[in-house]
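Trainee: predicted model follows, preceded by the sequence.
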Amino acid sequence: MINDLIDIAKEAGKVIMEVYSKDFDFEDKKSSSFSEGVSPLTEADTAADKVIKRRLRELYPSIPVLSEEGKDISYSLRKKWNKFFLVDPLDGTKEFIKRNGEFTVNIALIFEGKPILGVVYVPVKDILYYGFEGGSFKVDSNDAVKLEPSLHDGKLRVVASKSHFNDETKEYIEKLGEEYELVNAGSSLKLCLVASNEADIYPRLGPTMEWDTAAAHAVVKFAGKKVLKLDGKELEYNKENLLNPYFVVK
């Protein structure tokens, strides 16, 4: 299954790049290249979502799909699912609009509330992260590196969201009582940087949804690290309210 999800994520990335590479004004979020009233961001998001859902349903018709684009599925139906795909076709809308290349395609398989497989693809950089019970890997220029915990000497490297760095986050970091340096990143890449030992900790004391974190959570988990709520328990999925509580990746 992991290879199927990698192929699907790359296919979704390709349709996003077809939109991203068009010449238009991101500030207006519209141009003559697009349907009237449809922003390039919406077009890319919708196109990627269609690709992912179509391919998943072709290959795994018995497994339901929950996507950011189809989030209105009622909990009375969802709570019966013990296994389902959780998808964010384009995470990092600000990154897309700013053209900094840090948006991602995210596909996770959830079993009994836990991510058991996840793929995170960065289309602009052609970088892939994936995690499953066999381990977590980062693939860059066709070179696959297994992600494993390692010790880091020096300042604590703290991942911070460029667009969501608030007072609560700053206070949390300062309470750690260590010298630190900030590592700025967008989208689900923030979790992947901890998984790949490019950062040590990512406190998220702000709103995220389940589809924002599920795929990268699997990458973190199978790299030997954790995504924990502030009470020390692992982040869970398919809750009645799909909003994540605050969490820390380390």
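Mentor: Structure received.
Trainee: going forward, measure contacts and count neighbours with C-alpha atoms only.
Mentor: OK.
Trainee: OK, contacts around the most centrally placed residue in the chain?
Mentor: Geometric centre of the chain, nearest residue: residue 188, 3.4 Å, by CA atoms, centre = their mean. With contacts defined as CA atoms under 8 Å, 6 or more residues apart in numbering, residue 188 is in contact with 91, 92, 103, 104, 120, 212, 213, 216.
Trainee: neighbour-wise, which one of those residues leads?
Mentor: Neighbour tally across the contacts of residue 188 (other CA atoms under 10 Å): the maximum, 34 neighbours, falls on residue 120.
Trainee: what separates the strand or helix carrying that residue from the chain centre, distance-wise?
Mentor: For residue 120, the element it lies in under DSSP states H and E is strand 114-122. Taking CA atoms, centre = their mean, to the nearest Å, one finds strand 114-122 lying 8 Å from the centre of the chain it belongs to.
Trainee: quick one: the helix or strand that it is followed by to strand 114-122, angle?
Mentor: With elements assigned by DSSP H and E, the helix or strand that comes after strand 114-122 is strand 127-132. Orientation check (axes from the mean of the first three to the mean of the last three CA atoms, to 10 degrees): strand 127-132 against strand 114-122 gives 170 degrees.
Trainee: included below, for side-by-side comparison, is a second structure:
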Amino acid sequence: MQPLRSLIPPLVALCHEAGEAICGHYHAPGEVKVKAKQDDSPLTRADLDSHHILLDGLRRLTGDVPVLSEESTPEHKARRHEWRRYWLVDPLDGTKEFVAGTGEFTVNVALIDDHRPVLGLLYLPLQRLAYAGLPGTGAWRYARGDNGEWRATTMTTRALCEGAPLVVLASRRHRGRELQGCLEWLQSHWGPIERLNSGSALKFCQLVEGAGDFYPRFSPCCEWDVAAGQALLEAAGGTLLGLDGQPPRYNTRDTLLSPHFLAIGDAGHPLWRRYLAA
């Protein structure tokens, strides 16, 4: 396989192609047609069109690397334990937001190698923005200009500032005792808390933009919802930890559900060790 950094420009272009297909459905007149999958999650034509674009494009780019997508067949998903390196894809993360018309949805693409994400790309179709990260190398935001060229800007997470509000990123669709207990603990051990709600993997983009400090996840999601964001966050100076204090490992269990996790912007601050110990 070619060097990972050289994969980013064609990946940005590929996700842009998928994003344009998604936007075509998003802006089409009439109601979005939704079909329920076996797990009752929604499926739209936009999910499937993006899936096929990404599948074909990734095969052209790295034909020897398997692709595991949310929309892959059950038979294909069952083969995943045979793979050491593979692409992990969510063609449309935030389908509920897409259907609701909030605009808070992303395209997620991660390269998994030996159970960890070594490259991650999140694409925001409506904004025509891409966020790409290589852990240990760097993270960049790519903005598309009027001339069609992509301009890259280096991204880093922000440090916690004593006395300033701690901005917690969360989904407006997910609440529960764990999240409420987390917020109460932070308020008692840090001070002022601000909560910023958004859908899909946008919360990882907000972390690397410095718009938030912490994204705790205690509600169900799948590995393709998390992997690209983890790679991006680690590349920008943050960390993503399970509740055991360790980074999650991918493709090691029978389920594709992701364990609960903490996505942290300021990875070195002692607040997080204290929270995990508590």
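Mentor: Happy to help now that I have it. Quick caveat: nothing in here was measured; it's all calculated off a predicted structure.
Trainee: trace the residue nearest to the centre of the first structure over to the second structure, please.
Mentor: Mapped onto the second structure by TM-score structural alignment, residue 188 of the first structure lines up with residue 201.
Trainee: repeat for residue 162 of the first structure
Mentor: Aligned counterpart of residue 162 of the first structure in the second structure: residue 172 (TM-score structural alignment).
Trainee: hang on, its match packs against residue 199?
Mentor: Yes. Using CA atoms under 8 Å, residue 172 of the second structure is in contact with residue 199, at 7.3 Å.
Trainee: looking at the two, which is more packed in?
Mentor: Taking residue 172 of the second structure and residue 199 together and counting by other CA under 10 Å, residue 199 has the greater number of neighbours (23 against 11).
Trainee: tell me how far that one lies from residue 177 of the second structure.
Mentor: Note on residue 199 of the second structure: its distance to residue 177 of the second structure, by CA to CA, to the nearest Å, is 20 Å.
Trainee: same check, this time on residue 186 of the second structure
Mentor: On the measure of CA to CA, residue 186 of the second structure and residue 177 of the second structure end up 14 Å apart.
Trainee: kindly report the same for residue 139 of the second structure.
Mentor: Relative to residue 177 of the second structure, and taking CA to CA, residue 139 of the second structure is found at 34 Å.
Trainee: so for those two, which sits in the more crowded spot?
Mentor: When neighbours are counted by other CA under 10 Å, residue 139 of the second structure and residue 177 differ, and residue 139 comes out ahead with 28 against 9.
Trainee: need the three-state assignment for the aligned residue in the first structure for that one.
Mentor: Under the alignment (TM-score structural alignment), residue 139 of the second structure pairs with residue 136 of the first structure. What DSSP: H, G, I helix; E, B strand; the rest coil gives for residue 136 of the first structure is strand.
Trainee: surely residue 136 of the first structure is in contact with residue 130?
Mentor: Yes. Contact status for residue 136 of the first structure versus residue 130: in contact at 5.6 Å, counting by CA under 8 Å.
Trainee: overlap in contacts of these two?
Mentor: Taking CA under 8 Å, 6+ apart as the contact criterion, the common neighbours of residue 136 of the first structure and residue 130 are residue 219.
Trainee: tell me where the first structure has strands.
Mentor: Using DSSP state E, the strands of the first structure run over 65-67, 83-91, 104-111, 114-122, 127-132, 135-140, 143-147, 156-161, 180-185, 202-204, 227-229, 247-249.
Trainee: possible to save those strands as TSV with distance to residue 5 of the first structure?
Mentor: What follows is those, written out as TSV (distance: least, CA to CA, whole Å):
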stretch	distance to residue 5 of the first structure
strand 65-67	13
strand 83-91	10
strand 104-111	7
strand 114-122	7
strand 127-132	9
strand 135-140	14
strand 143-147	16
strand 156-161	27
strand 180-185	24
strand 202-204	26
strand 227-229	22
strand 247-249	24
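Trainee: and these: which comes nearest residue 49 of the first structure?
Mentor: In terms of CA to CA, the element of these nearest to residue 49 of the first structure is strand 83-91, at 5.2 Å.
Trainee: re earlier: please list all residues in contact with the match of residue 139 of the second structure.
Mentor: When the contact criterion is CA under 8 Å, 6+ apart, the partners of residue 136 of the first structure are 129, 130, 146, 147, 148, 219, 220, 222, 223.
Trainee: are any of those residues buried, and if so which?
Mentor: For the contacts of residue 136 of the first structure, burial is judged from neighbour counts taken by 16 or more other CA atoms under 10 Å, and it is met by 129, 130, 147, 148, 219, 220, 222, 223.
Trainee: residue 205 of the first structure: which of those is nearest?
Mentor: Nearest to residue 205 of the first structure among those, counting by CA to CA, is residue 220 at 18.1 Å.
Trainee: give me the nearest residue to the closest one, chain neighbours excluded.
Mentor: residue 195 (4.7 Å; CA to CA, 6 or more residues apart in numbering).
Trainee: returning to what we had before: any idea how far the residue nearest to the centre of the first structure lies from residue 119 of the first structure?
Mentor: Here the distance between residue 188 of the first structure and residue 119 of the first structure works out to 11 Å (CA to CA).
Trainee: identify the contacts common to the two.
Mentor: What both residue 188 of the first structure and residue 119 touch, as defined by CA under 8 Å, 6+ apart, is the set residue 216.
Trainee: neighbours of residue 197 of the second structure, how many?
Mentor: Burial measure for residue 197 of the second structure: 14 neighbouring residues, criterion other CA under 10 Å.
Trainee: so what's it up against?
Mentor: The contact partners of residue 197 of the second structure, by CA under 8 Å, 6+ apart, come to 169, 170, 171, 172.
Trainee: trace residue 66 of the first structure over to the second structure, please.
Mentor: Aligned against the second structure - with TM-score structural alignment as the criterion - residue 66 of the first structure pairs with residue 68.
Trainee: surely residue 96 of the first structure is in contact with residue 40?
Mentor: No. Under the criterion of CA under 8 Å, residue 96 of the first structure is not in contact with residue 40, lying 9.5 Å apart.
Trainee: where do the contact lists of those two overlap?
Mentor: When contacts are counted by CA under 8 Å, 6+ apart, residue 96 of the first structure and residue 40 have residue 20 as shared neighbours.
Trainee: just to revisit the earlier point, measure the match of residue 188 of the first structure to residue 139 of the second structure for me?
Mentor: In this structure, residue 201 of the second structure and residue 139 of the second structure are 16 Å apart, going by CA to CA.
Trainee: repeat for residue 174 of the second structure
Mentor: As judged by CA to CA, residue 174 of the second structure and residue 139 of the second structure stand 28 Å apart.
Trainee: coming back round to it: for the strands of the first structure, which one sits closest to residue 24 of the first structure?
Mentor: If we rank these by CA to CA, the stretch that ends up nearest is strand 83-91, at 18.6 Å.
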